[in-house]
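> Sequence plus the predicted model coming up.
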Amino acid sequence: MLSGVRFIAAPLFVLLFSTVSIAAEGSGHGIDGSNLSLYWVIPFAGILLSIALFPLFAEDFWHHHFGKISAVWAFSLLIPMVITFGFNAALYEVLHAYLLEYFPFIILLLALFTVSGGVRIKGYLQGTPEVNTGLLLLGTILASWMGTTGAAMLLIRPMLRANAWREKKVHMVVFFIFLVANVGGSLTPLGDPPLFLGF
């Protein structure tokens, strides 16, 4: 079993570092986005609408076929890109997107999730409206300093424990998601991981 993992991992390791060097070698190989028409947005809008609407209107279909639907939207961008700009330009853009944008972003989220997920805040908070408002305010402020992921991971458990006695508590989680995990990151670039990475 272990030798099989090594057999697969070694070529992937070499491939990863060779593609990083290809993707980072220069900026002259990419596609000039200022010359693209609005038609190139259709696959992006399509995947967003699929993620938003399929679970609501065709839940079973989405849960069984979401990978295929995502692949259709990905290929609806990649195939015209290869036809229009050539294989090398399309490969460059795909490698650039994955290796220089997607993977660093996921690594940053993993780091914030790991660090904040290992911290446990103890206390005897009672889920009164004042305490809940204070937790939401604290989370919103912290999200701008430590990132939305970190603040959400740090404060969601105290919020849930403080309100465990309530019968109706879904609205607090919704407010928490909006304020701490989204809006709170807007005050500084540190609060929004893509801005933190320089996007």
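Sure thing, it's come through. Numbers count the residues shown, from 1 in each chain.

> Could you use CA atoms for every contact and neighbour count after this?
Noted.

> ok, Ala9 - contacts?
If a contact means C-alpha atoms under 8 Å, 6 or more residues apart in numbering, then Ala9 has no contacts.

> what helix or strand is it on?
In the assignment (DSSP states H and E), Ala9 maps to helix 2-23.

> again, but for Ile51
Assigned by DSSP H and E, Ile51 belongs to helix 42-57.

> quick one: buried residues of that helix?
For helix 42-57, burial by neighbour count (16 or more other C-alpha atoms under 10 Å) applies to 43, 46-47, 50.

> ok, residues contacting it?
By C-alpha under 8 Å, 6+ apart, helix 42-57 touches 61-63, 69-70, 73-74, 76-77.

> Go through the residues you listed and say which is closest to Thr19.
Ala74 (20.0 Å; C-alpha to C-alpha).

> now the contacts of helix 42-57 as CSV including distance to Thr149?
Putting the contacts of helix 42-57 into CSV (distance: C-alpha to C-alpha, whole Å) gives the following:
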residue, distance to Thr149
Phe61, 30
Trp62, 27
His63, 26
Ile69, 28
Ser70, 25
Trp73, 28
Ala74, 27
Ser76, 31
Leu77, 30
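
> Below is structure B, check it against A:
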Amino acid sequence: MVRLTTISNVLSGIGITVLGFAAIIKFMLQILDITGTLYPLYAWIVGAALLVVVLIMSSINTFTEKTGFVNPEDKLVSNMFVFLTAIFAILIFGYLDPVNPALQVSLFNIATMIVIAYVFLFVFVYFSGTITKGSEKGQIKELTSRFMLVSLLLGVVMAAVKVGFDWILTSVNFYEGAAVALGLFAVVLVVVTVMFLGRKYEPVGE
């Protein structure tokens, strides 16, 4: 039986391809100086619809057991594709509407905050063992003191990411370039995370 994660991965791949196709169509139309056509938007809508579908599938796989046991690594890879599809959908929609700089900035900020949230969760999960050590013994003061330092580290990292991409968007004054930089950063971040966590042993059970 084909697992829901496999179907989700295939649909995510199709969604990313369609979104990329929408950007390519828009780029070609700009080169040919053709305006007024909605084909790029139609392609984006298809990609966004696929995103909604895979988001529902991944939510079912991740938070429920309605489809049976799913290996954690399969969940990790599947949600990686969902995450990237969402980032690309947001950034490419901004590219399709170049006449509205305010919308582009808003979409860029939304995508940046999603990436920052990912950084937050990854760093927090990475240090969770250290933070919660001793909590089962009621050592709340120890736990809180560790969390203070980790939250400081998280704040610095998140602020650096935000300031960095704001600087890129402002300095290049070119949405497409800033969007590509953010998209590449998201890809590298997610792939490195999946590869790093994939090497860690995690007991699984049916």
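Received the coordinates, thanks. No experiment lies behind these values; they were computed from the predicted model shown.

> So after superposing, what's the score?
Once superposed, the chains reach a TM-score of 0.32 (TM-score structural alignment, normalised by the length of structure 1), with 100 aligned residues with a C-alpha RMSD of 4.9 Å.

> Next, format the contacts of helix 42-57 of structure 1 as JSON lines and append secondary structure and neighbour count.
JSON lines is the format used below for those (DSSP: H, G, I helix; E, B strand; the rest coil; neighbours: other C-alpha atoms under 10 Å):
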{"residue": "Phe61", "secondary structure": "helix", "neighbour count": "11"}
{"residue": "Trp62", "secondary structure": "helix", "neighbour count": "18"}
{"residue": "His63", "secondary structure": "helix", "neighbour count": "11"}
{"residue": "Ile69", "secondary structure": "helix", "neighbour count": "15"}
{"residue": "Ser70", "secondary structure": "helix", "neighbour count": "17"}
{"residue": "Trp73", "secondary structure": "helix", "neighbour count": "18"}
{"residue": "Ala74", "secondary structure": "helix", "neighbour count": "15"}
{"residue": "Ser76", "secondary structure": "helix", "neighbour count": "16"}
{"residue": "Leu77", "secondary structure": "helix", "neighbour count": "18"}
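
> Looking at the residues you listed, spot the one nearest Leu110 of structure 1.
The closest of the contacts of helix 42-57 of structure 1, once distances to Leu110 of structure 1 are taken by C-alpha to C-alpha, is Ser70, at 23.0 Å.

> Grab the nearest non-local neighbour of that closest one.
Nearest non-adjacent residue to Ser70 of structure 1, counting by C-alpha to C-alpha, 6 or more residues apart in numbering: Ile47, 6.5 Å away.

> Based on its surroundings, how many neighbours for Ala152 of structure 1?
Ala152 of structure 1 has 27 neighbours, counted by other C-alpha atoms under 10 Å.

> That one and Gly139 touch, don't they?
Yes - counting by C-alpha atoms under 8 Å, Gly139 is a contact partner of Ala152 of structure 1 at 7.0 Å.

> middle-most residue in structure 2, spatially?
By C-alpha atoms, centre = their mean, structure 2 has its centre lying nearest to Phe83, at 3.4 Å.

> Which SSE is immediately downstream of the helix or strand that one falls within?
Per DSSP H and E: Phe83 of structure 2 is located in helix 72-96. Using DSSP H and E, the helix or strand that follows helix 72-96 of structure 2 in sequence is helix 101-132.

> Which secondary structure elements does that next one sit against?
Applying 3 or more C-alpha pairs under 8 Å, 6 or more residues apart in numbering; DSSP states H and E, we find helix 101-132 of structure 2 packed against helix 72-96, helix 140-172, helix 175-198.

> in it, what's buried?
Buried residues in helix 101-132 of structure 2, defined by neighbour count with 16+ other C-alpha under 10 Å: 104-105, 107-109, 111-112, 114-116, 118-120, 123-124, 131-132.

> the inter-axis angle of that helix versus helix 175-198?
20 degrees (axes from the mean of the first three to the mean of the last three C-alpha atoms, to 10 degrees).

> mind checking how far helix 101-132 of structure 2 is from the chain centre?
Centre-to-centre, helix 101-132 of structure 2 and its host chain are 9 Å apart (C-alpha atoms, centre = their mean, to the nearest Å).

> what number of residues lie near Asn79 of structure 2?
So Asn79 of structure 2, with other C-alpha under 10 Å, has 24 neighbours.

> And Gln30 of structure 2, by the same measure?
Neighbour tally, Gln30 of structure 2, other C-alpha under 10 Å: 11.

> next one: Leu15 of structure 1
Counted with other C-alpha under 10 Å, Leu15 of structure 1 comes out at 11.

> what separates it from Leu2 of structure 1, distance-wise?
Plainly put, Leu15 of structure 1 is 20 Å away from Leu2 of structure 1 if you go by C-alpha to C-alpha, to the nearest Å.

> try Phe87 of structure 1
Counting by C-alpha to C-alpha, the gap from Phe87 of structure 1 to Leu2 of structure 1 is 36 Å.

> Looking at the two, which has the bigger crowd around it?
Per other C-alpha under 10 Å, whichever of Phe87 of structure 1 and Leu2 has more neighbours is Phe87, with 14 against 6.

> I am finished for the moment; much appreciated.
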